[in-house]
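K.L.:
Show me the folded form of this:
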Amino acid sequence: MKSLQRSTKLYILDTNVLLHDPNCLIEFKEQDIVIPMTVLEELDSIKDRKKNVAQEARIAIRAIDRILSQAASPEEISGGVQITLPTPDPDTVLGKLSIFPDHELSMRKGFLPDHNNNDNHIINSALHLQSLYPDRQVTLVTKDINMRLKALGAGLKRVEDYRTDQLISDLDLLTPGYHKIDGNFWDQVSEVKTEQERGHTFHHLARDILPDTYLNEYIFDDEGFAARVEEVGEESITLLDINQQFLLDQQCWGIKPLDLPQSFAMDALTDPNIDLCIINGAAGSGKTLLALAACLEQVIEHKRYNKIIVTRSTPPVAEDIGFLPGTEEEKMTPWLSAIQDNLEAMHEGDEQPHSSIKYTIEKANIQFKSLNFIRGRSIQEALVLIDEAQNLTPSQLKTILTRCGKGTKMICLGNLAQIDSNYLTPLTSGLTYIVERFKDYEGCSTIHLQSVVRSALAEFAESNL
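P.N.:
Next up, the predicted model:
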C-alpha cells in the first residue's frame, strides 16, 4: 500500500458507515479511503437479508465496484484506485480507494485478538495503517459508539463518527414547527398591512419581528392569536391568520385535537397545499391517530385522494418473529397493528365496530405495503403514511419521498426517542434529516407533539424511564 503514502488523510470505513450512506465514498473529498476485507464480507452477508439495510448494502457494493473496476491488477486495488464521480467533473479532485486484507493481523503482537469479532479485524486494520504511516493522519470512521471506545482503548489516535449528513449538533435545536409569543403578539407589532384574499386574512409584517421564522411555522400567543407563516422575504413576512379556537374546533373522522400542537398537526394534515407533513413526538402523543383520522376524512369525505398507503420500517425490537405466510398485506399486518388499534379506537362506539372497521378499510382503500413496494414506484393521487420513520436513514427516506407523484401527499410519523436501528442515532436519523432539509420548503410542515395523551401511565413512563 505504498502508493497511499501521501500528504492527505487516510480514512478506514466501518460497515455501518456504508450502510448509513451508500454514497459516502465521494464525501471525503481529496482524502484516501481504505475498506477492510471484513467490511466487504459483512456487506456481502447483509445484501441478501430481508432487512431494510439490504438495499443500502447492494448500493454500497455497486459504488465500490464502479471505482475498483478501473484497476488492472490486484496490486492496484491494494495500492489504491482513483475515486471518480459518477459524472465527470474536472473541478473535483477526489482521493483513492483501496481494499485492505485484515484477517491475519490478529495474530500479530499488539493487535486485538480475533475471537470471531469483525470489529476487532477492522480496528486492527486501522492500527496497522497507523503504524505503517506514522506521519499521516489515519482515522477510523464508525457509527458504533462501543467500537469507537474499543479503538481508542486499543491505541488508535483518531476515531470519528460519520457526520456528513448530520445537520444539527443537538436535538434541542430541531425545529418544533411552532413558536409561542409571550403575552399579546400585536403588542410587538408597530406596523402591519392586512388584506383579505380567497376568504382568508393575511398580515404583512416586518421580518425583524420574527427574524428566525420559516415557511409553514405556526405562531401563537397567550391571547388567542394563531397564524401560519405563508411567505418569508428578506425584509418582510406574510402570516395567514388562524384563530386558536378555530384550530381547536377542527374535527376529522370524529377526532378533535386536544391541544394546540395537535391542532397545528391536523391543520397541516388536511391542507391540500402541503405535500409533506412530518409529525414527530413521544409515544402516545397521538401521531398515528391524528394522521389516520385526517387521511380517512380526506379520502372518504372530501375525495381528494384515491387511496391510503401505509408503510413502515420493520426492524425487530427483540427477536425476529420469522417467516410469515400469506400475501404482502398479510405479512405486514403484525408490523402495522398500530393502525388497526387506532381504527378500533375511532369506531369503538359503533354498534358493530368490526364491520365498521372493515367498511372503512375498503371505502378508504387502505393498503398495507412494505418499503420494498415503495421503491421504484410513482404513486399518484394517494396519501402515503410512513410510520416509525425514525428508523429510516436519510438515503431510505429520499428513496421513498422521490416516489411522490402527481396529487400525492407524504406523511412521516416518528419518535426519535425510540430508534430500533443499530445504525442510527436521533441526530443521524432520516427523520431528523428531512425536518431540517425541508424546513424552508413551501410544501412541507413539521410539528412536534410534546404531550402524551395515551394514558397517565404512558405519560409517566415517557417522562421518567
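
K.L.:
rest of the way, CA atoms for contacts and neighbours
P.N.:
Will do.

K.L.:
burial measure for Cys277, as a count.
P.N.:
25 (other CA atoms under 10 Å).

K.L.:
that's a strand at it, yeah?
P.N.:
Yes - read with DSSP: H, G, I helix; E, B strand; the rest coil, Cys277 is one of the residues of a strand.

K.L.:
how about Gln390, secondary structure?
P.N.:
With three-state DSSP as the basis, Gln390 sits in helix.

K.L.:
To compare with the earlier structure, here is another sequence to fold:
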Amino acid sequence: MTLEGSKKKNYVIDTNVLIENPNSVLALRNGNENNIFIPYHVLMELETLKNTPKLRHIVSQVITSLIENRDHITFIRNGNSDSPFTHIVDNYILREIETAQDIQDPILVTNDRLLQLQASLRNIKSEELRDSKPFESESQLYTGFVEEPRNAPPNSFLWRDGKPVMLSPEGERPIGYVNDVWNLKPRTVYQNLALELITSGHVDLVSIQSEAGFGKTYLALAAALYLVLERKEYDKIFVVKPTIEIGAKLGYLPGDIAEKMEPYMKYIFDLLVKLHRQRPANKVFLNPNDEALRLNVKKFEILPLGYVRGMNIENAFVIIDEAQNLSRSEVRALLTRMGEGVKCVCLGDTSQVDNPYLNEANNGLNWIVRKFKGFSNYGHIVLKGDRSRGPITDMVLKSKL
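P.N.:
Purely as a prediction, here's the structure:
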C-alpha cells in the first residue's frame, strides 16, 4: 500500500498505548481519516505480556481490537523482526518504522517518553495518545476544595470563617462537628471531611488522594465497619487491591481465597485487627475469641481484581485500594460490577504508580476524578496536614526525601 501524497496521518502505535487503551486503534483511525501501522515487534511484546497475570485480560482486549480492525491495519516488519532479543524491542520498533518505505511522515504514538526521545534522535515524529493524559495529576490538582460556591462541583468544600462548608446537592452544610466513626477520631480536618463524604447517604462513590501515612485505608475500613455493623446500611465489606500479582502460584496455596490472599493483604488485616481492638468487630471474624483471627467471608472479603470481574456486587461497601495502579479500562471494568446499594471508596496516591504502563497523570485514580467530578453522587478529597502516620513519616514528607 503506497501512501505518498495522501493527506491522511500515518500513525504507528506502540505497545503501551494499546495496553492503556485497547480501543486506541479505533480512536486513532477516526473513521477512515487516518492510517494505522503496527510494528511486528509490538505483536511479539503482546505475545510475552499475555502470560502476565495482571495484563492477560487487557492483552485479550487488545487482540480482539486488532482482529476487528484487521482490514484497516498495516503490520510492518523488516528482516530482523524475528529477533529474540525482546529486551531491546523499542530499537526494533524504530527500525521497522525506518525501513517501512511506503509510510510518508509516520507518527509514532507512544506514552513512553524515553521512546519518544529515541524516536526524535532518528527524526521520527512521535506524540502521546491524546486521550491518555486527562490532566496533569488531576486527583492532586482538584483537592475537593473550591474558592466560591458558584459552579462548584457537587460535594466539594469551601472555607468560610475558618470552617469548612460542604456544598451538597441539597444545599450548603457547615461541618462544625467531628465525625466519630468506630471510635476513630480524625486527626485533621481533612480526615474529618473524608469521613463526611464516605458516610453521606447521597454519595455513592468517593475517591481519596494522599501521600503515604495520612490514613486513607484506616479511615475507609473504620467507615466500612461503622456503616455495615453499626448502621447496617450494607451487608458486606469487599476490599480490592489491584496491584497484587495474582497468578497460578495462588492456586497452590492452602485454604480459601481469604487465606490465599493473606500474605498480600497483611497490612489490611492488621489495620482491621487494630480497629477490632479499639471497638469489637466480632461479625467480621469467624471466631473473634480465637488468638489467630480468621475473616468471616460472609461479612468481609478480600478479593483479587480478577475475581471481581465476573461478579455483580450489591448491598456492599467496597474499598478499592491503590487505584492509581489501575488502568482506565480496569477502572471501567471494576466499577461496572457495582450494582444496587453499593458504597465504593477508591484510595490512591498518584505519586506512587507501580504499573509500568501508567504514570502520575495517566492512571485509574486520575480517570475517576476527571470523569466523575460534577456528578451529584460523587465526592473527592486530598488528605494533607502536619501529622501523618508518625514522626518519622512526618520528617520524610516535610523533607521531601
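
K.L.:
what's the TM between chain one and chain two?
P.N.:
Comparing the chains after superposition, counting by TM-score structural alignment, normalised by the length of the second structure, produces a TM-score of 0.88; 388 aligned residues with a CA RMSD of 2.9 Å.

K.L.:
what does Arg370 of the second structure align to in the first structure?
P.N.:
The alignment partner of Arg370 of the second structure in the first structure, by TM-score structural alignment, is Glu436.

K.L.:
secondary structure class for its match?
P.N.:
The three-state assignment at Glu436 of the first structure reads helix, by three-state DSSP.

K.L.:
which residues are contacting the host helix or strand of Thr238 of the first structure?
P.N.:
According to DSSP states H and E, Thr238 of the first structure maps onto strand 236-241. For strand 236-241 of the first structure, contacts defined as CA atoms under 8 Å, 6 or more residues apart in numbering pick out 200-208, 225-232.

K.L.:
one more time with 7 Å
P.N.:
With contact meaning CA atoms under 7 Å, 6 or more residues apart in numbering, strand 236-241 of the first structure is reached by 201-207, 226-232.

K.L.:
The nearest residue in space to Asn23 of the second structure that is not next to it in sequence: how many residues sit nearby?
P.N.:
Spatial nearest neighbour of Asn23 of the second structure, excluding adjacent residues (CA to CA, 6 or more residues apart in numbering): Ser65 at 6.5 Å. If you count neighbours by other CA under 10 Å, Ser65 of the second structure ends up with 17.

K.L.:
now Asn30 of the second structure
P.N.:
Neighbour count for Asn30 of the second structure, taken as other CA under 10 Å: 11.

K.L.:
One more: Val369 of the second structure?
P.N.:
Val369 of the second structure: 25 surrounding residues under other CA under 10 Å.

K.L.:
Quick check, it in contact with Ser139.
P.N.:
Yes - counting by CA atoms under 7 Å, Val369 of the second structure touches Ser139, with 5.8 Å between them.

K.L.:
Overlap of the contact sets of these two?
P.N.:
Shared contacts of Val369 of the second structure and Ser139, defined by CA under 7 Å, 6+ apart, are absent.

K.L.:
Over in the first structure, tell me which residue corresponds to the residue nearest to Asn23 of the second structure.
P.N.:
In the first structure, Ser65 of the second structure lands on Ala63 (TM-score structural alignment).

K.L.:
corresponding residue for Ser445 of the first structure in the second structure?
P.N.:
Checking TM-score structural alignment: Ser445 of the first structure goes with Gly379.

K.L.:
Surely its match is within a strand?
P.N.:
Yes - counting by three-state DSSP, Gly379 of the second structure is found in a strand.

K.L.:
That one contacts Asp204, doesn't it?
P.N.:
No - applying CA under 7 Å as the test, Gly379 of the second structure and Asp204 come out as separate, 8.5 Å apart.

K.L.:
neighbour-wise, which of those two wins?
P.N.:
Higher neighbour count among Gly379 of the second structure and Asp204: Gly379, with 28 against 19, using other CA under 10 Å.

K.L.:
and Phe202 of the first structure, what does it touch?
P.N.:
Contacts for Phe202 of the first structure (CA under 7 Å, 6+ apart) come out as Thr194, Glu195, Gln196, Thr238, Leu239, Leu240, Asp241.

K.L.:
Please, which helix or strand holds Glu301 of the second structure?
P.N.:
Going by DSSP H and E, Glu301 of the second structure is part of strand 300-303.

K.L.:
Pull up the aligned stretch in the first structure for that strand.
P.N.:
Mapped onto the first structure using TM-score structural alignment, strand 300-303 of the second structure covers residues 366-369.

K.L.:
Can you give the distance of the matching stretch from its chain's centre?
P.N.:
Its chain's C-alpha centre lies 21 Å from the corresponding centre of stretch 366-369 of the first structure when counted by CA atoms, centre = their mean, to the nearest Å.
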